[in-house]
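Colleague: just to be clear, the model below is a prediction. Sequence and coordinates:
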Amino acid sequence: MPKPFEPLRERLLRAGVAPHHVRRYILELSQHFEDLRTDLEQEGYARPKAEAVALNRIGRIDDLAQAMIDQPRLRSWNVRAPWATLVLGSCLAFAAGIMAALMLLASFGPSVPSSWAPQVASGTAFFCNFLLPLLCGWTVAVVAIRQRMDSFWPVVALGVLALVSSAIQVGVTMSGGHGEIGVGAGASLDTVVLLARNLVLTLIPYLIWRKWTETARGIMWADSSSRGG
């Protein structure tokens, strides 16, 4: 039979219960279900009948879901305060990533061979200006999809992150054992180009992925219902 508690998983995630609480709850229920089914089969029940009786003994999906939803402490902070975790958190992660990269460069840069210095400098700038915004944006998308969040706050977070990461640019030069690091903020044609690039590579994939997962889940549950009927 299809996994019996998948509808419950979806219900809890959409209600804002943190994924790790959902995962643990589903695991406990699944183990209890398997134990009951095994006991019933040993009593002489056929597999389909044993599964039906086991599910009936565990309880209705609505009741199982409500038992978790009624506990506010189990709600994810991504649902309680998405402005903080997604919007502010992604921008802080971007800033922390830049600081970490520049601190590593400052620590190990002097020991880099002169022949490698230009590549290290350009690689650091490429990471800060191009890769890091994408990594932060994709993290927002993964968190939002995993939590089954509505699109409003993830879209806001990705938009703000794209704006911030396009306005802040890191420049690195290294030559002859010496280096120079510059971090600047401003608005120019390059900023607009970077803003568009960041949106294209984070916001659009998120919206496509979200649409695809919603469609896939709808097909899966429709198929499960038809088999169950």
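Modeller: Arrived safely, thanks for sending.

Colleague: contacts, neighbours, all on C-alpha from now
Modeller: Will do.

Colleague: would you mind confirming that Arg37 is in contact with Asn56?
Modeller: No: in this structure, Arg37 is not within contact of Asn56 by Cα atoms under 8 Å, at 11.1 Å.

Colleague: okay, those two: which has more neighbours?
Modeller: The residue with more neighbours, out of Arg37 and Asn56, is Arg37; 23 against 12, by other Cα atoms under 10 Å.

Colleague: helices or strands next to the helix or strand where the more buried one lies in the packing?
Modeller: Element membership for Arg37 (DSSP states H and E) is helix 19-42. Helix 19-42 sits against helix 6-14, helix 47-58, with contacts defined as 3 or more Cα pairs under 8 Å, 6 or more residues apart in numbering; DSSP states H and E.

Colleague: below is an additional structure, to be compared with the one above:
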Amino acid sequence: MPDRLEIMREDLLKAGLSPAHVQRYLRELAEHRDDIVAYLIAEGVAPQVAQTEADRRLGSNDALLLPMLANRRFRSLAARWPALVYLAIPVCCQFVLLALGLCLLLLATGTPLRASILDLGNGLKLLSYAAPVLIGMLMLAFAHQRRATNAWPIAGALSSAVLAAMVSISVLPSLPGQAGEISVAIGFPSLLPLLITGTLVLLPAAIRR
């Protein structure tokens, strides 16, 4: 039979409470229950009976859950603003990652790595397609920790996949008498990259089911 505190953990997480607040509250309850058990055993009560009595003295699950559920400050950011956490932040992170990669690529043109600029550009393209997959996996794990549904993480991962398919990175190495070029364009998403990336970001959710 599962411990009642673990049952309460599931109830609190499913209600959208922050895992950190849930962990701290349940730890306090566990310590209080252990103190009651230790006191009863010291009074000569059998350990199993002491455990049962300690649970009774704690009160019902509903009574213990109510203070946490009634206080909105214990709710996690993801439960209060899921669109921000699962959509806006991942897409912003993707833009930052792309901008950082482009800056590093530009800096590389002034170093001995300039001879490998085409390979570095291809690596950045690969990273731009891999980012939505990694973001999707992180968002699914984040939602699972909070016992949230997969709807918002999947929406965020698909948004990242669409963004990756919309971004086109072009790197042309310099040739004798011709300057090199690094360019980025955002347009209508390319179908094949969108299908491949979209499938990959949905794969972890399908496996988890």
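Modeller: Nice, I can see it. Just so it is clear, the structure is predicted and the values come from calculations on it, not from any experiment.

Colleague: TM between them?
Modeller: Aligned and superposed, the two chains score 0.84 in TM-score terms (TM-score structural alignment, normalised by the length of structure 2); 206 aligned residues with a Cα RMSD of 2.5 Å.

Colleague: before we move on, back to that, between Arg37 and Asn56 of structure 1, which contacts overlap?
Modeller: Jointly contacting Arg37 of structure 1 and Asn56 under the rule Cα atoms under 8 Å, 6 or more residues apart in numbering is no residue at all.

Colleague: circling back: please identify the most buried of the helices and strands packed on helix 19-42 of structure 1.
Modeller: helix 6-14 (a mean of 18; mean count of other Cα atoms under 10 Å).

Colleague: so where is that one in structure 2?
Modeller: Helix 6-14 of structure 1 lines up with residues 6-14 of structure 2 when matched by TM-score structural alignment.

Colleague: in structure 1, where's the longest helix?
Modeller: helix 189-228 (DSSP state H).

Colleague: what's the angle between that helix and helix 6-14?
Modeller: 150 degrees (axes from the mean of the first three to the mean of the last three Cα atoms, to 10 degrees).

Colleague: show me which residues of helix 189-228 of structure 1 are buried.
Modeller: Applying a neighbour-count criterion of 16 or more other Cα atoms under 10 Å, one finds Thr191, Leu194, Leu195, Arg197, Asn198, Leu199, Thr202, Leu203, Tyr206, Leu207, Arg210 buried in helix 189-228 of structure 1.

Colleague: how about stretch 162-174 of structure 1?
Modeller: Under 16+ other Cα under 10 Å, the buried positions of stretch 162-174 of structure 1 are 162-174.

Colleague: tell me which of those is nearest to Phe94 of structure 1?
Modeller: Ser165 (7.6 Å; Cα to Cα).

Colleague: distance of the closest one relative to His21 of structure 1?
Modeller: 33 Å (Cα to Cα, to the nearest Å).

Colleague: ok, Leu74 of structure 1 next?
Modeller: Applying Cα to Cα to Leu74 of structure 1 and His21 of structure 1 gives a distance of 7 Å.

Colleague: Glu6 of structure 1 now?
Modeller: From Glu6 of structure 1 to His21 of structure 1 the distance is 14 Å (Cα to Cα).

Colleague: okay, and Phe188 of structure 2 sits in which element?
Modeller: Applying DSSP H and E, one finds Phe188 of structure 2 in no helix or strand.

Colleague: distance check, the closest residue to it other than its chain neighbours against Ile89 of structure 2.
Modeller: Nearest residue to Phe188 of structure 2, sequence neighbours excluded (Cα to Cα, 6 or more residues apart in numbering): Met166, at 5.6 Å. Distance of Met166 of structure 2 to Ile89 of structure 2, computed by Cα to Cα: 18 Å.

Colleague: ditto for Gly16 of structure 2
Modeller: Taking Cα to Cα, one finds Gly16 of structure 2 at 19 Å from Ile89 of structure 2.

Colleague: ok so, going back, and which of the buried residues of helix 189-228 of structure 1 is nearest to Val155 of structure 1?
Modeller: Proximity of these to Val155 of structure 1 (Cα to Cα) peaks at Leu203, which lies at 6.7 Å.
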